[in-house]
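S.K.: After the sequence you'll find the predicted model.
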Amino acid sequence: MSEKRFTPGRVTWRELMTLDSQRAKAFYGELFGWTFVPFDLGPDGGNYEGIKLGEKLIGGIWEIRKGESPTSIFMSYVSVKDVDAAAKRAQENGGQVAHGPKDIPNMGRFAVLMDSDNAVIIAYQDLNGDPEPAMPKAGEFCWETLSTNDVERAKAFYSKVFGWQARSFQGGMSVFGVDDTPEGAVADIEKAQNMPPQWFTYVVVDRIETARDKAAKLGAQVLVPLVEVPNIGRIAMIVDPTGAPLGLFDHGGKA
């Protein structure tokens, strides 16, 4: 048996909490070629399924029960050494624990955290260890971005909770990461957008225009048609037919 490997501070799992799992599965199956497999998370697990790309398990999808959430949303899981300690650090540094800490039978332990501005992220320890880091391929999750009204406060919070260091990046953004491995970015919200602070996750696509237009034909709303990030790639933002925001990323428009 291989030794379990843990990578504290890395984003290791993404989960779609959706108001309509059947509609979401039809949309993402067509857009990215995702398939879905049942997960048994015990009596409290609800209607949970794993997301697969080919034979690779890349995330989960959970149909929200009535009253649990007003909207569909992607959630990002960050690996931690001790979930309870991370939850305590969040509370000590101006955040809240929205749910947990709690065990997932035969899988791990998690806590849903809210940062100083109520953006939601999950602290997680997997009983089976973390997946081996690899360059994401088309159809796989690749990146997170935090939109916030207070960048400096966000930097301080996530430094304390996850041990992330922040460094300056182009365009007025900062990049979060552990050592030299970036895990996400943080950027100011323009108050005119009337957007609450929140985390966004991104999926790699072969070409932004093709994926964006296909998403629109399948019922998505296009929030941001195209943004060029010099020397990095290109992004677009959509909202899926169930209301969940998602970013698309390509490496510069090459097919």
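M.R.: Thanks, I have it.
S.K.: For the rest of this, base every contact and every neighbour count on C-alpha atoms.
M.R.: Noted.
S.K.: how about the helices in the chain?
M.R.: 21-32, 83-92, 151-162, 208-217 (DSSP state H).
S.K.: roughly how far out does the last one sit from the chain middle?
M.R.: In this case it means helix 208-217. How far helix 208-217 lies from its chain's middle: 20 Å, per C-alpha atoms, centre = their mean, to the nearest Å.
S.K.: ditto for the second one
M.R.: Averaging C-alpha positions (C-alpha atoms, centre = their mean) puts helix 83-92 20 Å from its chain's average.
S.K.: Packing partners of that helix?
M.R.: Packing contacts for helix 83-92, counted by 3 or more C-alpha pairs under 8 Å, 6 or more residues apart in numbering; DSSP states H and E, involve strand 96-104, strand 108-114, strand 120-126, helix 151-162.
S.K.: was I right about Ser174 contacting Trp164?
M.R.: No: Ser174 lies out of contact with Trp164 (C-alpha atoms under 8 Å); the separation is 11.6 Å.
S.K.: One more to weigh against that first structure:
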Amino acid sequence: MASDFVWFELVTPDAKAAEAFYTAVVGWKTEASSGPAGPYTIFKAGDFHVGGMLEMKDVPAGWLGYLGVDDVDAFAKKVEAAGGAIRRPPEDIPNVGRFAVVADPQGAMFVLFRGETDDAPPRPAPMSPGSLGWSELHAADWEKLFDFYAPLFGWVKHDTVPMGEMGVYQTFGPQAAAIGGMFSNHAPAPAPYWLYYFGVEGVDSAIERVKANGGQVLMGPVEVPGGAWVVNAQDPQGGLFALLGMRG
């Protein structure tokens, strides 16, 4: 079974401020909910539930991707056996599903998730405003991590894009289509991490919204194959994210 990311979650020390930032910048609407750790905010693109947010005062802000699996407990053991680590053991979210927080052998964290039903949650069209369109692994050594993820999640290599002195950018995903890319980032933020891309209508106006709402643009806009443009940014609490859209 090839796995894809099925949910994205922002852990932040200030949920109220982060909600104001992301609704202004990405255009999401929000819905109040609750989870095992208390109040939980759901991000919506139109009528689609695309991600969530959890306030935790004592951890750095950051986004986590949920990878859909058929058995969370078995996969957590596989992650450990392959050199990764279990950061939060498998646990149920009542009426939602089961999850575990894990890390790959180089320390990048992600979540294993199995929903209550077999139906994948409906998703907005790729590249549409508010969609979560690309998942990128900033690794210490991407080739070693590809060898970790591929057998676990059924991923194969798609395009290999040369990046000059930075080596190559390797796209990956199930056989059907690439869902993300990975490369060896020789200046990683404190450690290797996953970066998630959110669709916006126009990249230039989104850059202005990032700045106007207290965020920082770290890189870009840079054109990517297919004609879209990307920007790497940081929210006011320190969470890293990227935006994907057309110019103008």
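M.R.: Everything's here; your move. For clarity, every value in this text was computed on a predicted model and none was experimentally measured.
S.K.: Quick one: residues contacting the aligned partner of Lys102 of structure 1 in structure 2.
M.R.: Correspondence of Lys102 of structure 1 to structure 2, assessed by TM-score structural alignment: Glu91. Residues in contact with Glu91 of structure 2, defined by C-alpha atoms under 8 Å, 6 or more residues apart in numbering, are Arg98, Phe99, Ala100.
S.K.: out of those, who has the most neighbours?
M.R.: Tallying neighbours with other C-alpha atoms under 10 Å puts Phe99 at the head of the contacts of Glu91 of structure 2, with 25 neighbours.
S.K.: I'd guessed that one sits against Arg87; true?
M.R.: No: counting by C-alpha under 8 Å, Phe99 of structure 2 stays clear of Arg87, with 11.3 Å between them.
S.K.: What's Glu63 of structure 1 aligned with over in structure 2?
M.R.: Residue pairing (TM-score structural alignment): Glu63 of structure 1 is matched to Glu55 of structure 2.
S.K.: can you count the residues close to its match?
M.R.: 20.
S.K.: How about the one 3 residues further on?
M.R.: Close neighbours of Asp58 of structure 2, defined as other C-alpha under 10 Å, add up to 8.
S.K.: Ok, His99 of structure 1 next?
M.R.: By the criterion of other C-alpha under 10 Å, His99 of structure 1 has 13 neighbours.
S.K.: Skip the chain neighbours and tell me the closest residue to Asp103 of structure 1.
M.R.: Arg109 (4.2 Å; C-alpha to C-alpha, 6 or more residues apart in numbering).
S.K.: try Val97 of structure 1
M.R.: Nearest to Val97 of structure 1 is Leu113, by C-alpha to C-alpha, 6+ apart, at 4.7 Å.
S.K.: now swap in Glu190 of structure 1 and tell me
M.R.: Asn149 (7.9 Å).
S.K.: What separation do you get for the aligned partner of that neighbour in structure 2 and His186 of structure 2?
M.R.: Here Asn149 of structure 1 is matched to Ala140 in structure 2, going by TM-score structural alignment. Ala140 of structure 2 is 7 Å from His186 of structure 2, where distance means C-alpha to C-alpha, to the nearest Å.
S.K.: between those two, which one's more packed in?
M.R.: Ala140 (20 against 12).
S.K.: I figured that one was touching Pro192, is that so?
M.R.: Yes: contact criterion C-alpha under 8 Å: Ala140 of structure 2 and Pro192 qualify, at 6.1 Å.
S.K.: picking up where we left off before, verify the stated contact: the residue nearest to Asp103 of structure 1 with Val80.
M.R.: No: assessed by C-alpha under 8 Å, Arg109 of structure 1 is found out of contact with Val80, at 9.9 Å.
S.K.: between these two, what contacts are shared?
M.R.: Residues touching both Arg109 of structure 1 and Val80 (C-alpha under 8 Å, 6+ apart) are Tyr124, Gln125.
S.K.: which non-adjacent residue is nearest Asn95 of structure 2?
M.R.: Sequence neighbours aside, Glu116 is the residue nearest to Asn95 of structure 2 in space, at 6.6 Å (criterion: C-alpha to C-alpha, 6+ apart).
S.K.: related to what we said a few turns ago, quickly list what's touching both of Ala140 and Pro192 of structure 2.
M.R.: Joint contacts of Ala140 of structure 2 and Pro192 (C-alpha under 8 Å, 6+ apart) are Gln106, Asn185.
S.K.: re the thing from before, and the residue nearest to Asp103 of structure 1, what does it touch?
M.R.: Val83, Pro101, Lys102, Asp103, Tyr124, Gln125, Asp126, Leu127.
S.K.: switch the cut-off to 10 Å
M.R.: Arg109 of structure 1 makes contact with 80, 82-84, 100-103, 123-127, according to C-alpha atoms under 10 Å, 6 or more residues apart in numbering.
S.K.: how many neighbours does whatever residue of structure 1 lines up with Trp155 of structure 2 have?
M.R.: Following TM-score structural alignment, the counterpart assigned to Trp155 of structure 2 within structure 1 is Trp164. A count of nearby residues for Trp164 of structure 1, using other C-alpha under 10 Å, gives 24.
S.K.: What of the one 3 residues further on?
M.R.: Arg167 of structure 1: 13 surrounding residues under other C-alpha under 10 Å.
S.K.: Would you check that my belief about it contacting Ala185 is correct?
M.R.: Yes: using C-alpha atoms under 10 Å, Arg167 of structure 1 is in contact with Ala185, at 9.4 Å.
S.K.: Now do the shared contacts for those two.
M.R.: Joint contacts of Arg167 of structure 1 and Ala185 (C-alpha under 10 Å, 6+ apart) are Met173, Ser174, Val175, Phe176, Gly177.
S.K.: Using a markdown table, please lay out these together with neighbour count and distance to Gly50 of structure 1.
M.R.: Putting the shared contacts of Arg167 and Ala185 of structure 1 into a markdown table (neighbours: other C-alpha atoms under 10 Å; distance: C-alpha to C-alpha, whole Å) gives the following:
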| residue | neighbour count | distance to Gly50 of structure 1 |
| --- | --- | --- |
| Met173 | 16 | 33 |
| Ser174 | 22 | 32 |
| Val175 | 22 | 29 |
| Phe176 | 27 | 27 |
| Gly177 | 22 | 26 |
